[in-house]
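J.: Sequence plus the predicted model coming up.
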Amino acid sequence: MQEKRTSDRAPEDMPTSFGFRTVGEGSKQALVDDVFHKVADRYDVMNDLMSGGLHRVWKDAMVSVLHPPKSDSAGWRLLDVAGGTGDIATRTIHRSNGAVKAVVCDINESMLGVGRDRAQKAGLADRIEFTQGNAEELPFPDKSFDAYTIAFGIRNVPDIPKALREARRVLKRGGKFLCLEFSEVDVPVLDKVYDAFSFNVIPPIGRMVTGDGEPYQYLVESIRNFPHQERFAEMIREAGFERVSYRNYSGGIAALHSGWKY
């Protein structure tokens, strides 16, 4: 069994961290893009493999915490970043009974293509806008959105502090930030079971399902390099958010971080 790797990298090392490899400055984004071009058509399968299907439960819980309004009188708008397939945006619109609008921003056009097709088939094309853009340099004016969400995407961003500052910039005063991400397991025994499953089961199954296990190897490794819950909460505070908190799901396999812009 492969030895557990914990989130020992400093945040400033993340721009050159691609899984357990160190890559050249400016190289990570293209490598990450290639991963998601490969898995876009099987994105739900990927998340099912990574979480044992629990990502669906965690995403529903995230939208419950988001608590979107059920009236469009205020023109409430959600920005979902790195959410190309429209999963969180769709859940949010359904939770609001169709009252709110969402903008999905993703750097990967393959993921956006999947999202546009799904929104069209679900009859939500008039409620969800899909825009290609970089989380580090969002193509939106200041104070444009009431809420910002990012689910299982922040660890793939090279410059996470910059992306967090951008999140705060585009939020209105009183806006809410929510980030759902795979995190550090804090339950004895479960951590060892999860590591064994992650390293020994997920890449081979990914290879069997999609014909390529390499993207899944990167995704498993990227989780271990992501800052642990307390450190990531500190990074959110450093970006200027207030009332920052987090809650663990399934023993810390995933964590939902939140913050407010005042």
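T.: In hand now; what should we look at?
J.: from here on, contacts and neighbour counts on C-alpha atoms
T.: Fine.
J.: May I see the buried residues of the longest strand anywhere in the chain?
T.: For the chain, the strand reaching the highest residue count under DSSP state E is reported as strand 171-182. Neighbour-count burial for strand 171-182, with 16 or more other C-alpha atoms under 10 Å as criterion, is recorded at 171-172, 175-182.
J.: ditto for stretch 22-32
T.: Residues 28-29, 32 are the ones in stretch 22-32 that count as buried (16+ other C-alpha under 10 Å).
J.: Next: stretch 233-244.
T.: 233, 235-237, 239-242, 244.
J.: for comparison:
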Amino acid sequence: MTTRKTTDFGFTQVPIEEKAKRVADVFTSVATRYDVMNDLMSLGIHRLWKRYAIELSAVKRGQKVLDLAGGTGDLAKQFAAITGGIGNVVLADINADMLRVGRERLLDEGIVVDCAQVNAECLPFADNTFDIITIAFGLRNVTDKAAALRSMLRVLKPSGRVLILEFSELQLKPLKPFYDLYSFKILPLMGKLVANDAESYRYLAESIRMHPNQETLLNMMQTAGFERCRYHNLSGGIVAIHCGYKF
């Protein structure tokens, strides 16, 4: 008898082919309240995390940037301002609703970027296309993370870099009970009150715990073929930025 392959969806095991749809349902549900919830959940600190990621990218005028899982366009907006009219920024997301919200938000601010609905595991771009690839708070939702890393490496130019901004493993152990209380009790309650969706934010907390920790993700990047890989812990390891290069 053939055993059906499963993967994690938060703390639940689901058939591999079902995860993408379940994740899509989560983000379709929260798309219109996504930015408000991000500010509330992090007390606005997510903006500082993203600003640091942009600084680490060392993006320059005229470069080509792919912002994967770009959602509502926070990073794409900043990249567009830096790369200028001679550069190119692609705002990409697997979820059409998130992409629509991001595109409309940027257009409202007079910012035009290319938009693409893509699966990070099989990016539809030519080899050696982008100078910089970022993925912020999106890798943990990808079913096959190793495939996504290989796909990113393929479309990255030689000497290009990838930056992965993602929740990671808290390094300040005395704070763990408080962090767990916030994650599993307060966060779903906020989701219910603000976005009318407690379950999506319960999934968020669970998906963070199931995501590879700092060293594991570093090893995955090296296995995929990235070089000079390193990471920076932010906010005590609640978030980490992983960097890697293609040579």
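T.: Yes, it's here. The structure displayed is predicted, hence computed values, not measured ones.
J.: Make JSON lines out of the buried residues of stretch 233-244 of structure 1 and add distance to F199 of structure 1 and secondary structure.
T.: JSON lines is the format used below for the buried residues of stretch 233-244 of structure 1 (distance: C-alpha to C-alpha, whole Å; DSSP: H, G, I helix; E, B strand; the rest coil):
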{"residue": "A233", "distance to F199 of structure 1": "27", "secondary structure": "helix"}
{"residue": "M235", "distance to F199 of structure 1": "28", "secondary structure": "helix"}
{"residue": "I236", "distance to F199 of structure 1": "29", "secondary structure": "helix"}
{"residue": "R237", "distance to F199 of structure 1": "32", "secondary structure": "helix"}
{"residue": "A239", "distance to F199 of structure 1": "33", "secondary structure": "coil"}
{"residue": "G240", "distance to F199 of structure 1": "36", "secondary structure": "coil"}
{"residue": "F241", "distance to F199 of structure 1": "35", "secondary structure": "coil"}
{"residue": "E242", "distance to F199 of structure 1": "36", "secondary structure": "strand"}
{"residue": "V244", "distance to F199 of structure 1": "32", "secondary structure": "strand"}
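J.: nearest to P188 of structure 1, of these?
T.: Taking C-alpha to C-alpha as the measure, P188 of structure 1 sits nearest to A233 out of the buried residues of stretch 233-244 of structure 1, at 22.4 Å.
J.: got a list of what the closest one touches?
T.: The contact partners of A233 of structure 1, taken as C-alpha atoms under 8 Å, 6 or more residues apart in numbering, are 244-246, 257.
J.: ok, now how distant is the equivalent of Y203 of structure 2 over in structure 1 from L256 of structure 1?
T.: By TM-score structural alignment, Y203 of structure 2 lines up with Y218 in structure 1. Counting by C-alpha to C-alpha, to the nearest Å, the gap from Y218 of structure 1 to L256 of structure 1 is 22 Å.
J.: Neighbour count: these two, which is higher?
T.: The residue with the greater number of neighbours, taking Y218 of structure 1 and L256 and applying other C-alpha atoms under 10 Å, is L256; the counts read 24 against 18.
J.: Just the element for the more buried one, please.
T.: With secondary structure defined by DSSP states H and E, L256 of structure 1 is part of strand 254-260.
J.: List the contacts of stretch 196-209 of structure 2.
T.: By C-alpha under 8 Å, 6+ apart, the list of residues contacting stretch 196-209 of structure 2 reads 9-11, 26-27, 29-30, 140-141, 167-169, 183-184, 187-192.
J.: Now that stretch: buried residues?
T.: Buried residues in stretch 196-209 of structure 2, counting neighbours by 16+ other C-alpha under 10 Å, are found at 197-198, 200-209.
J.: same thing with stretch 253-262 of structure 1?
T.: Under the neighbour-count criterion of 16+ other C-alpha under 10 Å, stretch 253-262 of structure 1 has 253-261 buried.
J.: so how far is it from its chain's centroid?
T.: When C-alpha coordinates are averaged (C-alpha atoms, centre = their mean, to the nearest Å), stretch 253-262 of structure 1 and its chain have centres 12 Å apart.
J.: repeat for stretch 106-121 of structure 2
T.: Computed by C-alpha atoms, centre = their mean, the chain-centroid distance of stretch 106-121 of structure 2 equals 15 Å.
J.: repeat for stretch 84-96 of structure 1
T.: Between the mean C-alpha location of stretch 84-96 of structure 1 and the chain-wide mean there is a distance of 14 Å, by C-alpha atoms, centre = their mean.
J.: how big is the offset of the helix or strand encompassing A205 of structure 2 relative to structure 1?
T.: Element membership of A205 of structure 2 [criterion: DSSP H and E] is helix 198-210. Compared with structure 1 after fitting, helix 198-210 of structure 2 deviates on average by 0.4 Å (mean C-alpha distance after the TM-score superposition for structure 1).
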